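# what's the 3D shape of this:
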Amino acid sequence: MDAFDNNNSIFICGKFQCCGTKGRQFGVYFAGMLFALGWWMFVDGLSFSSILPDRKAYAGFEDWAPGIVTTLGMFIVSLIDKEALRGSTFDEGIPWRARLFLFMGFAMMAGGFAGSVSVLVVKYIMHDLEPIDSYVGICAVVQCGLIMLSTAVLWISQDVNENQLGI
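Okay, the predicted model is just below:
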């Protein structure tokens, strides 16, 4: 019996079957859109803060680092082979290494998000800046959240068995 059989699913719309052959493709495009929107928000925050006439905080590397770390975590998570996690390979060490890298990727994403929140609090909120001056920090938190959401959507849409959808 196949592991992706309809009878084994507890969900009505298990594995995007009700979406037809376009379910996986839509998920990948939607994840890309969320990723691009996250980086666009951050660049928007940087460009907006640069035109403020009397800005009180300047964007530095500490504003860029959480987004970079979250993006690297997304790359690591997206590169993990799902079959290696299941342990269907001949080498016994492969599932262990795949799970370790998966943990490292999720830890990098969580660390990037936590870093963006801490930069927002320490650099912008604790100095009692106006919301317009702390827009870069808000955009960095939104950026990391969108990248994490993009990773979740991509992980779910890539988990679909291609033979099941007829691709």
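# going forward, measure contacts between C-alpha atoms and count neighbours the same way
Noted.
# how about the helices in the chain?
In the chain, helices defined by DSSP state H lie at 22-50, 61-79, 82-86, 93-119, 135-158, 162-165, listed in chain order.
# Next, the angle from the fourth one to helix 61-79.
So the one you mean is helix 93-119. Calculated by axes from the mean of the first three to the mean of the last three C-alpha atoms, to 10 degrees, helix 93-119 forms an angle of 150 degrees with helix 61-79.
# Which residue, other than its chain neighbours, is closest to the residue nearest to the spatial centre of the chain?
Centroid-nearest residue in the chain, with C-alpha atoms, centre = their mean: residue 148, separated by 2.6 Å. Closest residue in space to residue 148, ignoring its immediate chain neighbours: residue 109 at 6.6 Å, by C-alpha to C-alpha, 6 or more residues apart in numbering.
# Number of residues surrounding that neighbour?
By other C-alpha atoms under 10 Å, 29 other residues sit near residue 109.
# gap between the residue nearest to the centre of the chain and residue 38?
Computed as C-alpha to C-alpha, to the nearest Å, the residue 148 to residue 38 distance reads 9 Å.
# ok, now residue 91?
Separation of residue 91 from residue 38 (C-alpha to C-alpha) stands at 38 Å.
# what do you get for residue 152?
Distance from residue 152 to residue 38, by C-alpha to C-alpha: 14 Å.
# wait, isn't residue 111 in contact with residue 70?
Yes. Between residue 111 and residue 70 there is a contact under C-alpha atoms under 8 Å: 7.4 Å.
# Alongside the first, I'd like the structure of this one:
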Amino acid sequence: MGQERLFRFPVFKLPTSQALKSVAIYLAGALYSLGFWSMIDAAIYSKTVNASIVHVTFVDWIPFVCSTMGMIIVNSIDKSQLIQSDGGFSGMGGGMMWQARIVLFVGFSLLAIGISGAFLVLILKFLIKGFNEMPTLGMGLENVGANLSVMFSCIVLWVVQNMEDDYNYSLAL
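The predicted model follows:
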């Protein structure tokens, strides 16, 4: 095996048509907007229709904010910065590759904090305190669904942004 690669066997290659990329980007946006609307719906239901004593507060929004920040960070990283070889850890600040990897790790950590925080709010706020009836429990489930939707949106956008074009032209002289 003459090439340097991460896996022993080549991983499947996704088709790279421009129309597929556009559809996937719109899908990522739709998934994010579905998650955001789910959180808004839970907050509106909590303040207007909900007859129980449990309401959506700022604590319920913290996981969604963490997931959103993680999504922004993960999709802001340029893949070429992750795979370049800059001679290892050079100097006090480190190489650009290591900086990009650390920032990417922080982004994925924020996504994980958002998902786990949503499940934690569901368990601690709704299930343990005995609010197992569906209209009230639905607010906690919408929180979990919103964070999962943001995570899937991030995954779709990351894959689409980092698909290699077959027809890349270098205009550098």
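# hang on, the earlier thing: pretty sure the residue nearest to the centre of the first structure is touching residue 108, no?
No. Between residue 148 of the first structure and residue 108 there is no contact under C-alpha under 8 Å: 10.3 Å.
# Matching the residue nearest to the centre of the first structure against the second structure, which residue comes up?
Residue 148 of the first structure maps onto residue 151 in the second structure when the alignment is built from TM-score structural alignment.
# Just list the residues touching that match, thanks.
Shown in contact with residue 151 of the second structure (C-alpha atoms under 8 Å, 6 or more residues apart in numbering): 67, 71, 111, 115.
# Considering those, which are maintained in the first structure?
Among the contacts of residue 151 of the second structure, the ones still in contact in the first structure (both residues aligned by TM-score structural alignment, their matches' C-alpha atoms under 8 Å) are 67, 71, 111.
# How many neighbouring residues does the corresponding residue of the first structure for the second one have?
This means residue 71 of the second structure. Aligned by TM-score structural alignment, residue 71 of the second structure pairs with residue 74 of the first structure. A count of nearby residues for residue 74 of the first structure, using other C-alpha under 10 Å, gives 25.
# Go ahead and confirm residue 74 of the first structure touches residue 147.
Yes. With contact defined as C-alpha under 8 Å, residue 74 of the first structure reaches residue 147; the gap is 7.4 Å.
# if I look at the residue nearest to the centre of the first structure, how far off is residue 100 of the first structure?
Remark: distance between residue 148 of the first structure and residue 100 of the first structure (C-alpha to C-alpha) = 18 Å.
# same check, this time on residue 25 of the first structure
Residue 25 of the first structure sits 28 Å away from residue 100 of the first structure, going by C-alpha to C-alpha.
# Same check on residue 162 of the first structure?
The value you get for residue 162 of the first structure to residue 100 of the first structure, if C-alpha to C-alpha is used, is 26 Å.
# How about residue 92 of the first structure?
Residue 92 of the first structure is 14 Å from residue 100 of the first structure, by C-alpha to C-alpha.
# residue contacts, residue 138 of the first structure?
By C-alpha under 8 Å, 6+ apart, the contact set of residue 138 of the first structure is residue 120.
# what do we get in the first structure for residue 111 of the second structure?
Aligned partner of residue 111 of the second structure by TM-score structural alignment: residue 109.
# follow-up on the earlier one: which two in the contacts of residue 151 of the second structure are spaced the farthest apart?
71 and 115 (12.0 Å; C-alpha to C-alpha).
# Was I right to think residue 153 of the second structure contacts residue 34?
No. Between residue 153 of the second structure and residue 34 there is no contact, the gap being 9.8 Å when judged by C-alpha under 8 Å.
# Pick out whichever of those two has more residues nearby.
Under the criterion of other C-alpha under 10 Å, the comparison of residue 153 of the second structure against residue 34 puts residue 153 first, with 24 against 17.
# ok, the closest residue to that one other than its chain neighbours to residue 46 of the second structure distance?
Distances taken as C-alpha to C-alpha, 6+ apart place residue 28 nearest to residue 153 of the second structure, at 4.4 Å, with adjacent residues excluded. Going from residue 28 of the second structure to residue 46 of the second structure by C-alpha to C-alpha gives 27 Å.
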